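Novice: one predicted model, sequence on top.
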Amino acid sequence: MAEWTDGTWVTLISLTVTFLFMLGVPVLLVISYWIIGCSFVLGLTLDNMGAELLNVFNKGFALLAMPLFILTGDLINKSGIARRLSDFAYSCLGWLRGGLAMAAIGACGLFAAISGSNSATTATIGSMLHPEMVKGGYDERFSAATAAAGGTVGIIIPPSIIFIVYGFLMNLPISDLFVAGILPGALMVFGMQFACWLICRANGWGYLIPIQLNRILKTAFGAWLGFFAIGLVLWGIYTGKFSPTEAAGVTVGFCIIAGILSYYATKFLHVDNTQALEQKSFASMFVVEGFNVGDIPSIVIRSAQITGILAPLIAVSVVMQQILSLLGAQEVIGGFLTAMGGYYAVLFTAMIIVFISGMILESLPVTIILAPILAPIAASVGVDPIHFAVIFLVGASIGFITPPYGLNLYVASGVTGVQYFRILRYIFPYLIALISVWIFVALVPSTALSLLPNR
């Protein structure tokens, strides 16, 4: 009878916090309320909760890369490097129908290769290119949906904040996870660009510009700082010269130096970088707008605010996962998956669980709660741990544009001014493209493993 009473209380607490979540209570508070309630039911003291929260960060050296990559994203946005990357993408794709929208997706991929954040990618590219797309004749709803969809690659193309969290939780080499995300991230970009092209071709959206080699070369030279930052991260991690945390620190240092030097160089050379594509001067191709020393505190504070949201969420989600283990959730889900049968049955059932969870939760709690449960079961039927990590996180990234949660949809709505529900009409073609790529990655392990040494 006691077990039934405990189960009843846990169900009641779960329904209550679900209702609070639907009312708009922040996820951090929802999970915290659930932990506190279940702790009382299980007879655990709040001292245990406090000790576990502290223990997460005492063991989390790898998590230091997270605030550094968030800071990197803010630095490249403030310095103007992100604008140069988008200019390059447009010069390559502007000759196609829907080229500017496709360039926005490509720019998301380039920005993601430095920042590692989905929300930062959506906010940066959306705020820069949404007005340009609307001026170019694109539907504002489609433009906002494109920014939201493009942001999904923010956590797949390395460096990736969520790969850092996954590697920390599952004791996997973060550098291997980063490398494994390169090809799947590229496939996501190409898949969304193809869907974008089909939509724009059907609607006749976008003005075509002739493809010009000198324009491509000029914008490529103009984006050299961004390419150097991307190459620095990938080279350091792939060759083993840097750990992910060290790579994040090196990239932050590079962006600060590049931003400050560019700022003072533009003043000295009298370069106006407000319209990078139209610049005639040779110097404008090699320096960006940059920022002065006085701008750094405000940039750091903004990054710290985002970190202050994510870090507590990681901690409480780890404690939540521990309580779920005490409640027997791992055994229940494990038994359900094992009953499915062999390799593909377990794999696709796990994918369905991740997809459904991503519809109602952010990728961070989905990863922290489900990865320790699903990954060992997948490994038991022969799924490579690195391959499953990529499958898991590609699925979690799709959750950024799946209602009712869809974090990127809210971010895109905020930066573009287009209402959340109006964006949904044009998000479904991107969902189909991403799900198709997800299934392909699951069926073809080499998409994740081929770039890894000794695989």
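Specialist: Right, received. Where do you want to start? Numbering: from 1, shown residues only.
Novice: C-alpha only now, for contacts and for neighbours.
Specialist: Fine.
Novice: residue 37 and residue 45, how far apart?
Specialist: 11 Å (C-alpha to C-alpha, to the nearest Å).
Novice: which of those two has more neighbours?
Specialist: Neighbours were counted for residue 37 and for residue 45 using other C-alpha atoms under 10 Å; residue 37 has more, 18 against 11.
Novice: test my guess that that one contacts residue 14.
Specialist: No: the pair residue 37 / residue 14 is not scored as a contact, 9.1 Å apart, by C-alpha atoms under 8 Å.
Novice: burial measure for residue 171, as a count.
Specialist: 9.
Novice: now do the strands in this structure.
Specialist: Assigned strands in the chain: none (criterion: DSSP state E).
Novice: in it, which helix has the most residues?
Specialist: Counting by DSSP state H, the longest helix found in the chain is helix 296-326.
Novice: other residues contacting stretch 132-139?
Specialist: The contact list for stretch 132-139 (C-alpha atoms under 8 Å, 6 or more residues apart in numbering) reads 100, 101, 140, 143, 205, 206, 207.
Novice: oops, could you answer that again for stretch 255-262 instead?
Specialist: 72, 75-76, 79, 225, 229, 287-293.
Novice: which among the residues you listed end up buried?
Specialist: Listed as buried from those are 72, 75, 76, 79, 225, 229, 287, 288, 289, 290, 291; burial here means 16 or more other C-alpha atoms under 10 Å.
Novice: of those, closest to residue 429?
Specialist: The shortest approach to residue 429 among the buried ones among the contacts of stretch 255-262 belongs to residue 76, at 30.0 Å (C-alpha to C-alpha).
Novice: so how far is residue 89 from the closest residue to the closest one other than its chain neighbours?
Specialist: In space, and not counting its chain neighbours, residue 76 is closest to residue 82: 5.8 Å by C-alpha to C-alpha, 6 or more residues apart in numbering. Residue 82 sits 11 Å away from residue 89 when distances are taken as C-alpha to C-alpha.
Novice: and here's the other structure:
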Amino acid sequence: MTDGTWITLISIAVTILFMLGTPVLLIIFYWVVGCSFVMGLTLDNTGSEMLNVFKDGFALLAMPLFILTGDLINKSGIAKRLSDFAYSCLGWMRGGLAMAAIGACGLFAAISGSNSATTATIGSMLHPEMVKGGYDERFSAATAAAGGTVGIIIPPSIIFIVYGFLMNLPISDLFIAGLVPGTLMVMAMMIACFIICYRNNWGFLITLNPWRVFKTAVGAWLGFFAIGLVLWGIYTGKFSPTEAAGVTVGFCIIVGCISYPLNKIMRNDPSVPVDEKSLSSMVVVEGFTPLEVPSIVVRSAQITGILAPLIAVSVVMQQILSLLGAQEVIGGFVTSMGGYYPVLFTAMAIVFVAGMILESLPVTIILAPILAPIAHSVGVDPIQFAVIFLVGASIGFITPPYGLNLYVASGVTGVPYFRLLRYATMYLVSLVFVWLCVALFPSLSKTLLPGGGIFEFLSGMGAG
């Protein structure tokens, strides 16, 4: 048989394995090893190429650190405080608790940078409360899944780090470019959430109480500080994204370890007045002991241990596809569309279809090096295309048949996967609308960048 026949058979075999539920990492690895043998490439070559990904990838060090940050803020109770603040602001509207879950996803994403961590954390915390509040359990789980999509768009973002590493783009610029689109995604999902809840009369309303808003805001101050610390450091150039991740991890560990004994002392000391104990519970989060830190690190390492090999083996897969001429085939097809918008929308369609069957990481590693240069050749700004590409990849998290966030939400809530699809559709429509807006209006991605609209406005103010 010819090499082409062997590669076709290998591709069919791994597709069958994928349909049977084999992990994506093993699917790509089997395909890479099989194609390497067919093409005469040694396993030594595969191993060295995988090692080189991390040997030269300083930017990738931010990935495990931001994963650890997400686990630390969840364990310390900061994530719960952010959720309480979101509910105090939105609970007076129909569907307020569900919208608060989406808002909490946005706030959590601004610290963790992970879609699955965002879905799992917010879903496990707020799904039981939503069900108690009269929401349909399928809708509640779908809301957590949809809210988690902003985990890779609102900075810091693990996938932006990977994209910047692959395409040699400034990761800090990518982070800043994701702010406005990520915020629009949250707002669009909140609108969709309100419409669904209003039509079904779901949710109990609470009075908008300024004191409660202030109280929960004070209680969440550590979360706001962590968000501000990351954005300030990256935006002003005080430290790189990798350094920002390290600083945030250090901050969260210090806060968690200090808060635990403070809480214990304040709550158990009979000499402390009740009003001071109440103030302490507002300001000081639950925290954790130093002995718990290793277990938190181990949990984060387990997630990193899944993602890191996937990045490495996907890079090798990209090289094999290049040798097979896949880049030329896909590139030729996209280029044949001709013109700015035909090429852009064709690239978006390819990303959308790929996101339906693959996780965002392999989609990014395989397709970004092919599509980004073509988009740039017709005049699409590289930073804008990065945001367009990754917003499209994030939509794949709630798009069947793969829909990673749907699986995560199903796992943490106990609602079967296929029962979530009905209510995920409305959120999917709202996200596609934002995606099109990001593609049609470049200013949405570039406004906050140096030379963007806000900077030009402020410069004009200073000149005046």
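Specialist: That came through, no problem. No experiment lies behind these values; they were computed from the predicted model shown.
Novice: thinking again about what came up before, counterpart of the residue nearest to residue 76 of the first structure over in the second structure?
Specialist: Aligned by TM-score structural alignment, residue 82 of the first structure pairs with residue 79 of the second structure.
Novice: got the contact list for that match?
Specialist: Residue 79 of the second structure touches 73, 104, 108, 121, 122, 223, counting by C-alpha under 8 Å, 6+ apart.
Novice: if I look at the equivalent of the fifth one over in the first structure, how far off is residue 108 of the first structure?
Specialist: The reference is to residue 122 of the second structure. For residue 122 of the second structure, the aligned position in the first structure is residue 125, judged by TM-score structural alignment. Distance of residue 125 of the first structure to residue 108 of the first structure, computed by C-alpha to C-alpha: 6 Å.
Novice: overlap in contacts of the two?
Specialist: With C-alpha under 8 Å, 6+ apart as the test, residue 125 of the first structure and residue 108 both reach residue 147.
Novice: between these two, who's got more neighbours?
Specialist: residue 108 (34 against 27).
Novice: in the second structure, what residue corresponds to residue 257 of the first structure?
Specialist: By TM-score structural alignment, residue 257 of the first structure lines up with residue 254.
Novice: for that match, give its distance to residue 23 of the second structure.
Specialist: 36 Å.
Novice: between those two, tell me which one has more neighbours.
Specialist: residue 254 (14 against 11).
Novice: gap between the more buried one and residue 219 of the second structure?
Specialist: The value you get for residue 254 of the second structure to residue 219 of the second structure, if C-alpha to C-alpha is used, is 17 Å.
Novice: pull the number of nearby residues for the residue nearest to residue 45 of the first structure when sequence neighbours are not counted.
Specialist: Using C-alpha to C-alpha, 6+ apart and skipping residues adjacent in sequence, the residue nearest residue 45 of the first structure is residue 39, 6.7 Å away. Number of residues near residue 39 of the first structure (other C-alpha under 10 Å) recorded here: 18.
Novice: residue 97 of the first structure too?
Specialist: By other C-alpha under 10 Å, neighbour count at residue 97 of the first structure equals 23.
Novice: which residue lines up with it in the second structure?
Specialist: In the second structure, residue 97 of the first structure lands on residue 94 (TM-score structural alignment).
Novice: got the buried residues for stretch 256-271 of the second structure?
Specialist: Quick answer for stretch 256-271 of the second structure (16+ other C-alpha under 10 Å): 256, 257, 258, 259, 260, 262, 263, 266, 267.
Novice: distance of the third one from residue 246 of the second structure?
Specialist: Pointing back at residue 258 of the second structure there. From residue 258 of the second structure to residue 246 of the second structure the distance is 18 Å (C-alpha to C-alpha).
Novice: ok, residue 340 of the second structure next?
Specialist: Distance from residue 340 of the second structure to residue 246 of the second structure, by C-alpha to C-alpha: 40 Å.
Novice: more neighbours: which of those two?
Specialist: The neighbour comparison of residue 340 of the second structure against residue 246 (other C-alpha under 10 Å) goes to residue 246, with 19 against 15.
Novice: isn't the more buried one right next to residue 65, touching?
Specialist: Yes: assessed by C-alpha under 8 Å, residue 246 of the second structure is found in contact with residue 65 at 6.3 Å.
Novice: once you drop chain neighbours, what's closest to the aligned partner of residue 222 of the first structure in the second structure?
Specialist: Matched to the second structure by TM-score structural alignment, residue 222 of the first structure sits across from residue 219. Distances taken as C-alpha to C-alpha, 6+ apart place residue 282 nearest to residue 219 of the second structure, at 4.5 Å, with adjacent residues excluded.
Novice: is it true that that neighbour touches residue 213?
Specialist: No: with contact defined as C-alpha under 8 Å, residue 282 of the second structure does not count as touching residue 213 (11.9 Å).
Novice: helices along the stretch 351-464 of the second structure, start to end?
Specialist: Assigned by DSSP state H, counting those that start in this stretch, the stretch 351-464 of the second structure shows helices spanning 360-377, 382-395, 404-413, 417-440, 443-446, 453-463.
Novice: JSON lines please, covering those helices and showing distance to residue 165 of the second structure.
Specialist: Below are the helices of the stretch 351-464 of the second structure laid out as JSON lines (distance: least, C-alpha to C-alpha, whole Å):
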{"stretch": "helix 360-377", "distance to residue 165 of the second structure": "10"}
{"stretch": "helix 382-395", "distance to residue 165 of the second structure": "12"}
{"stretch": "helix 404-413", "distance to residue 165 of the second structure": "23"}
{"stretch": "helix 417-440", "distance to residue 165 of the second structure": "22"}
{"stretch": "helix 443-446", "distance to residue 165 of the second structure": "19"}
{"stretch": "helix 453-463", "distance to residue 165 of the second structure": "26"}
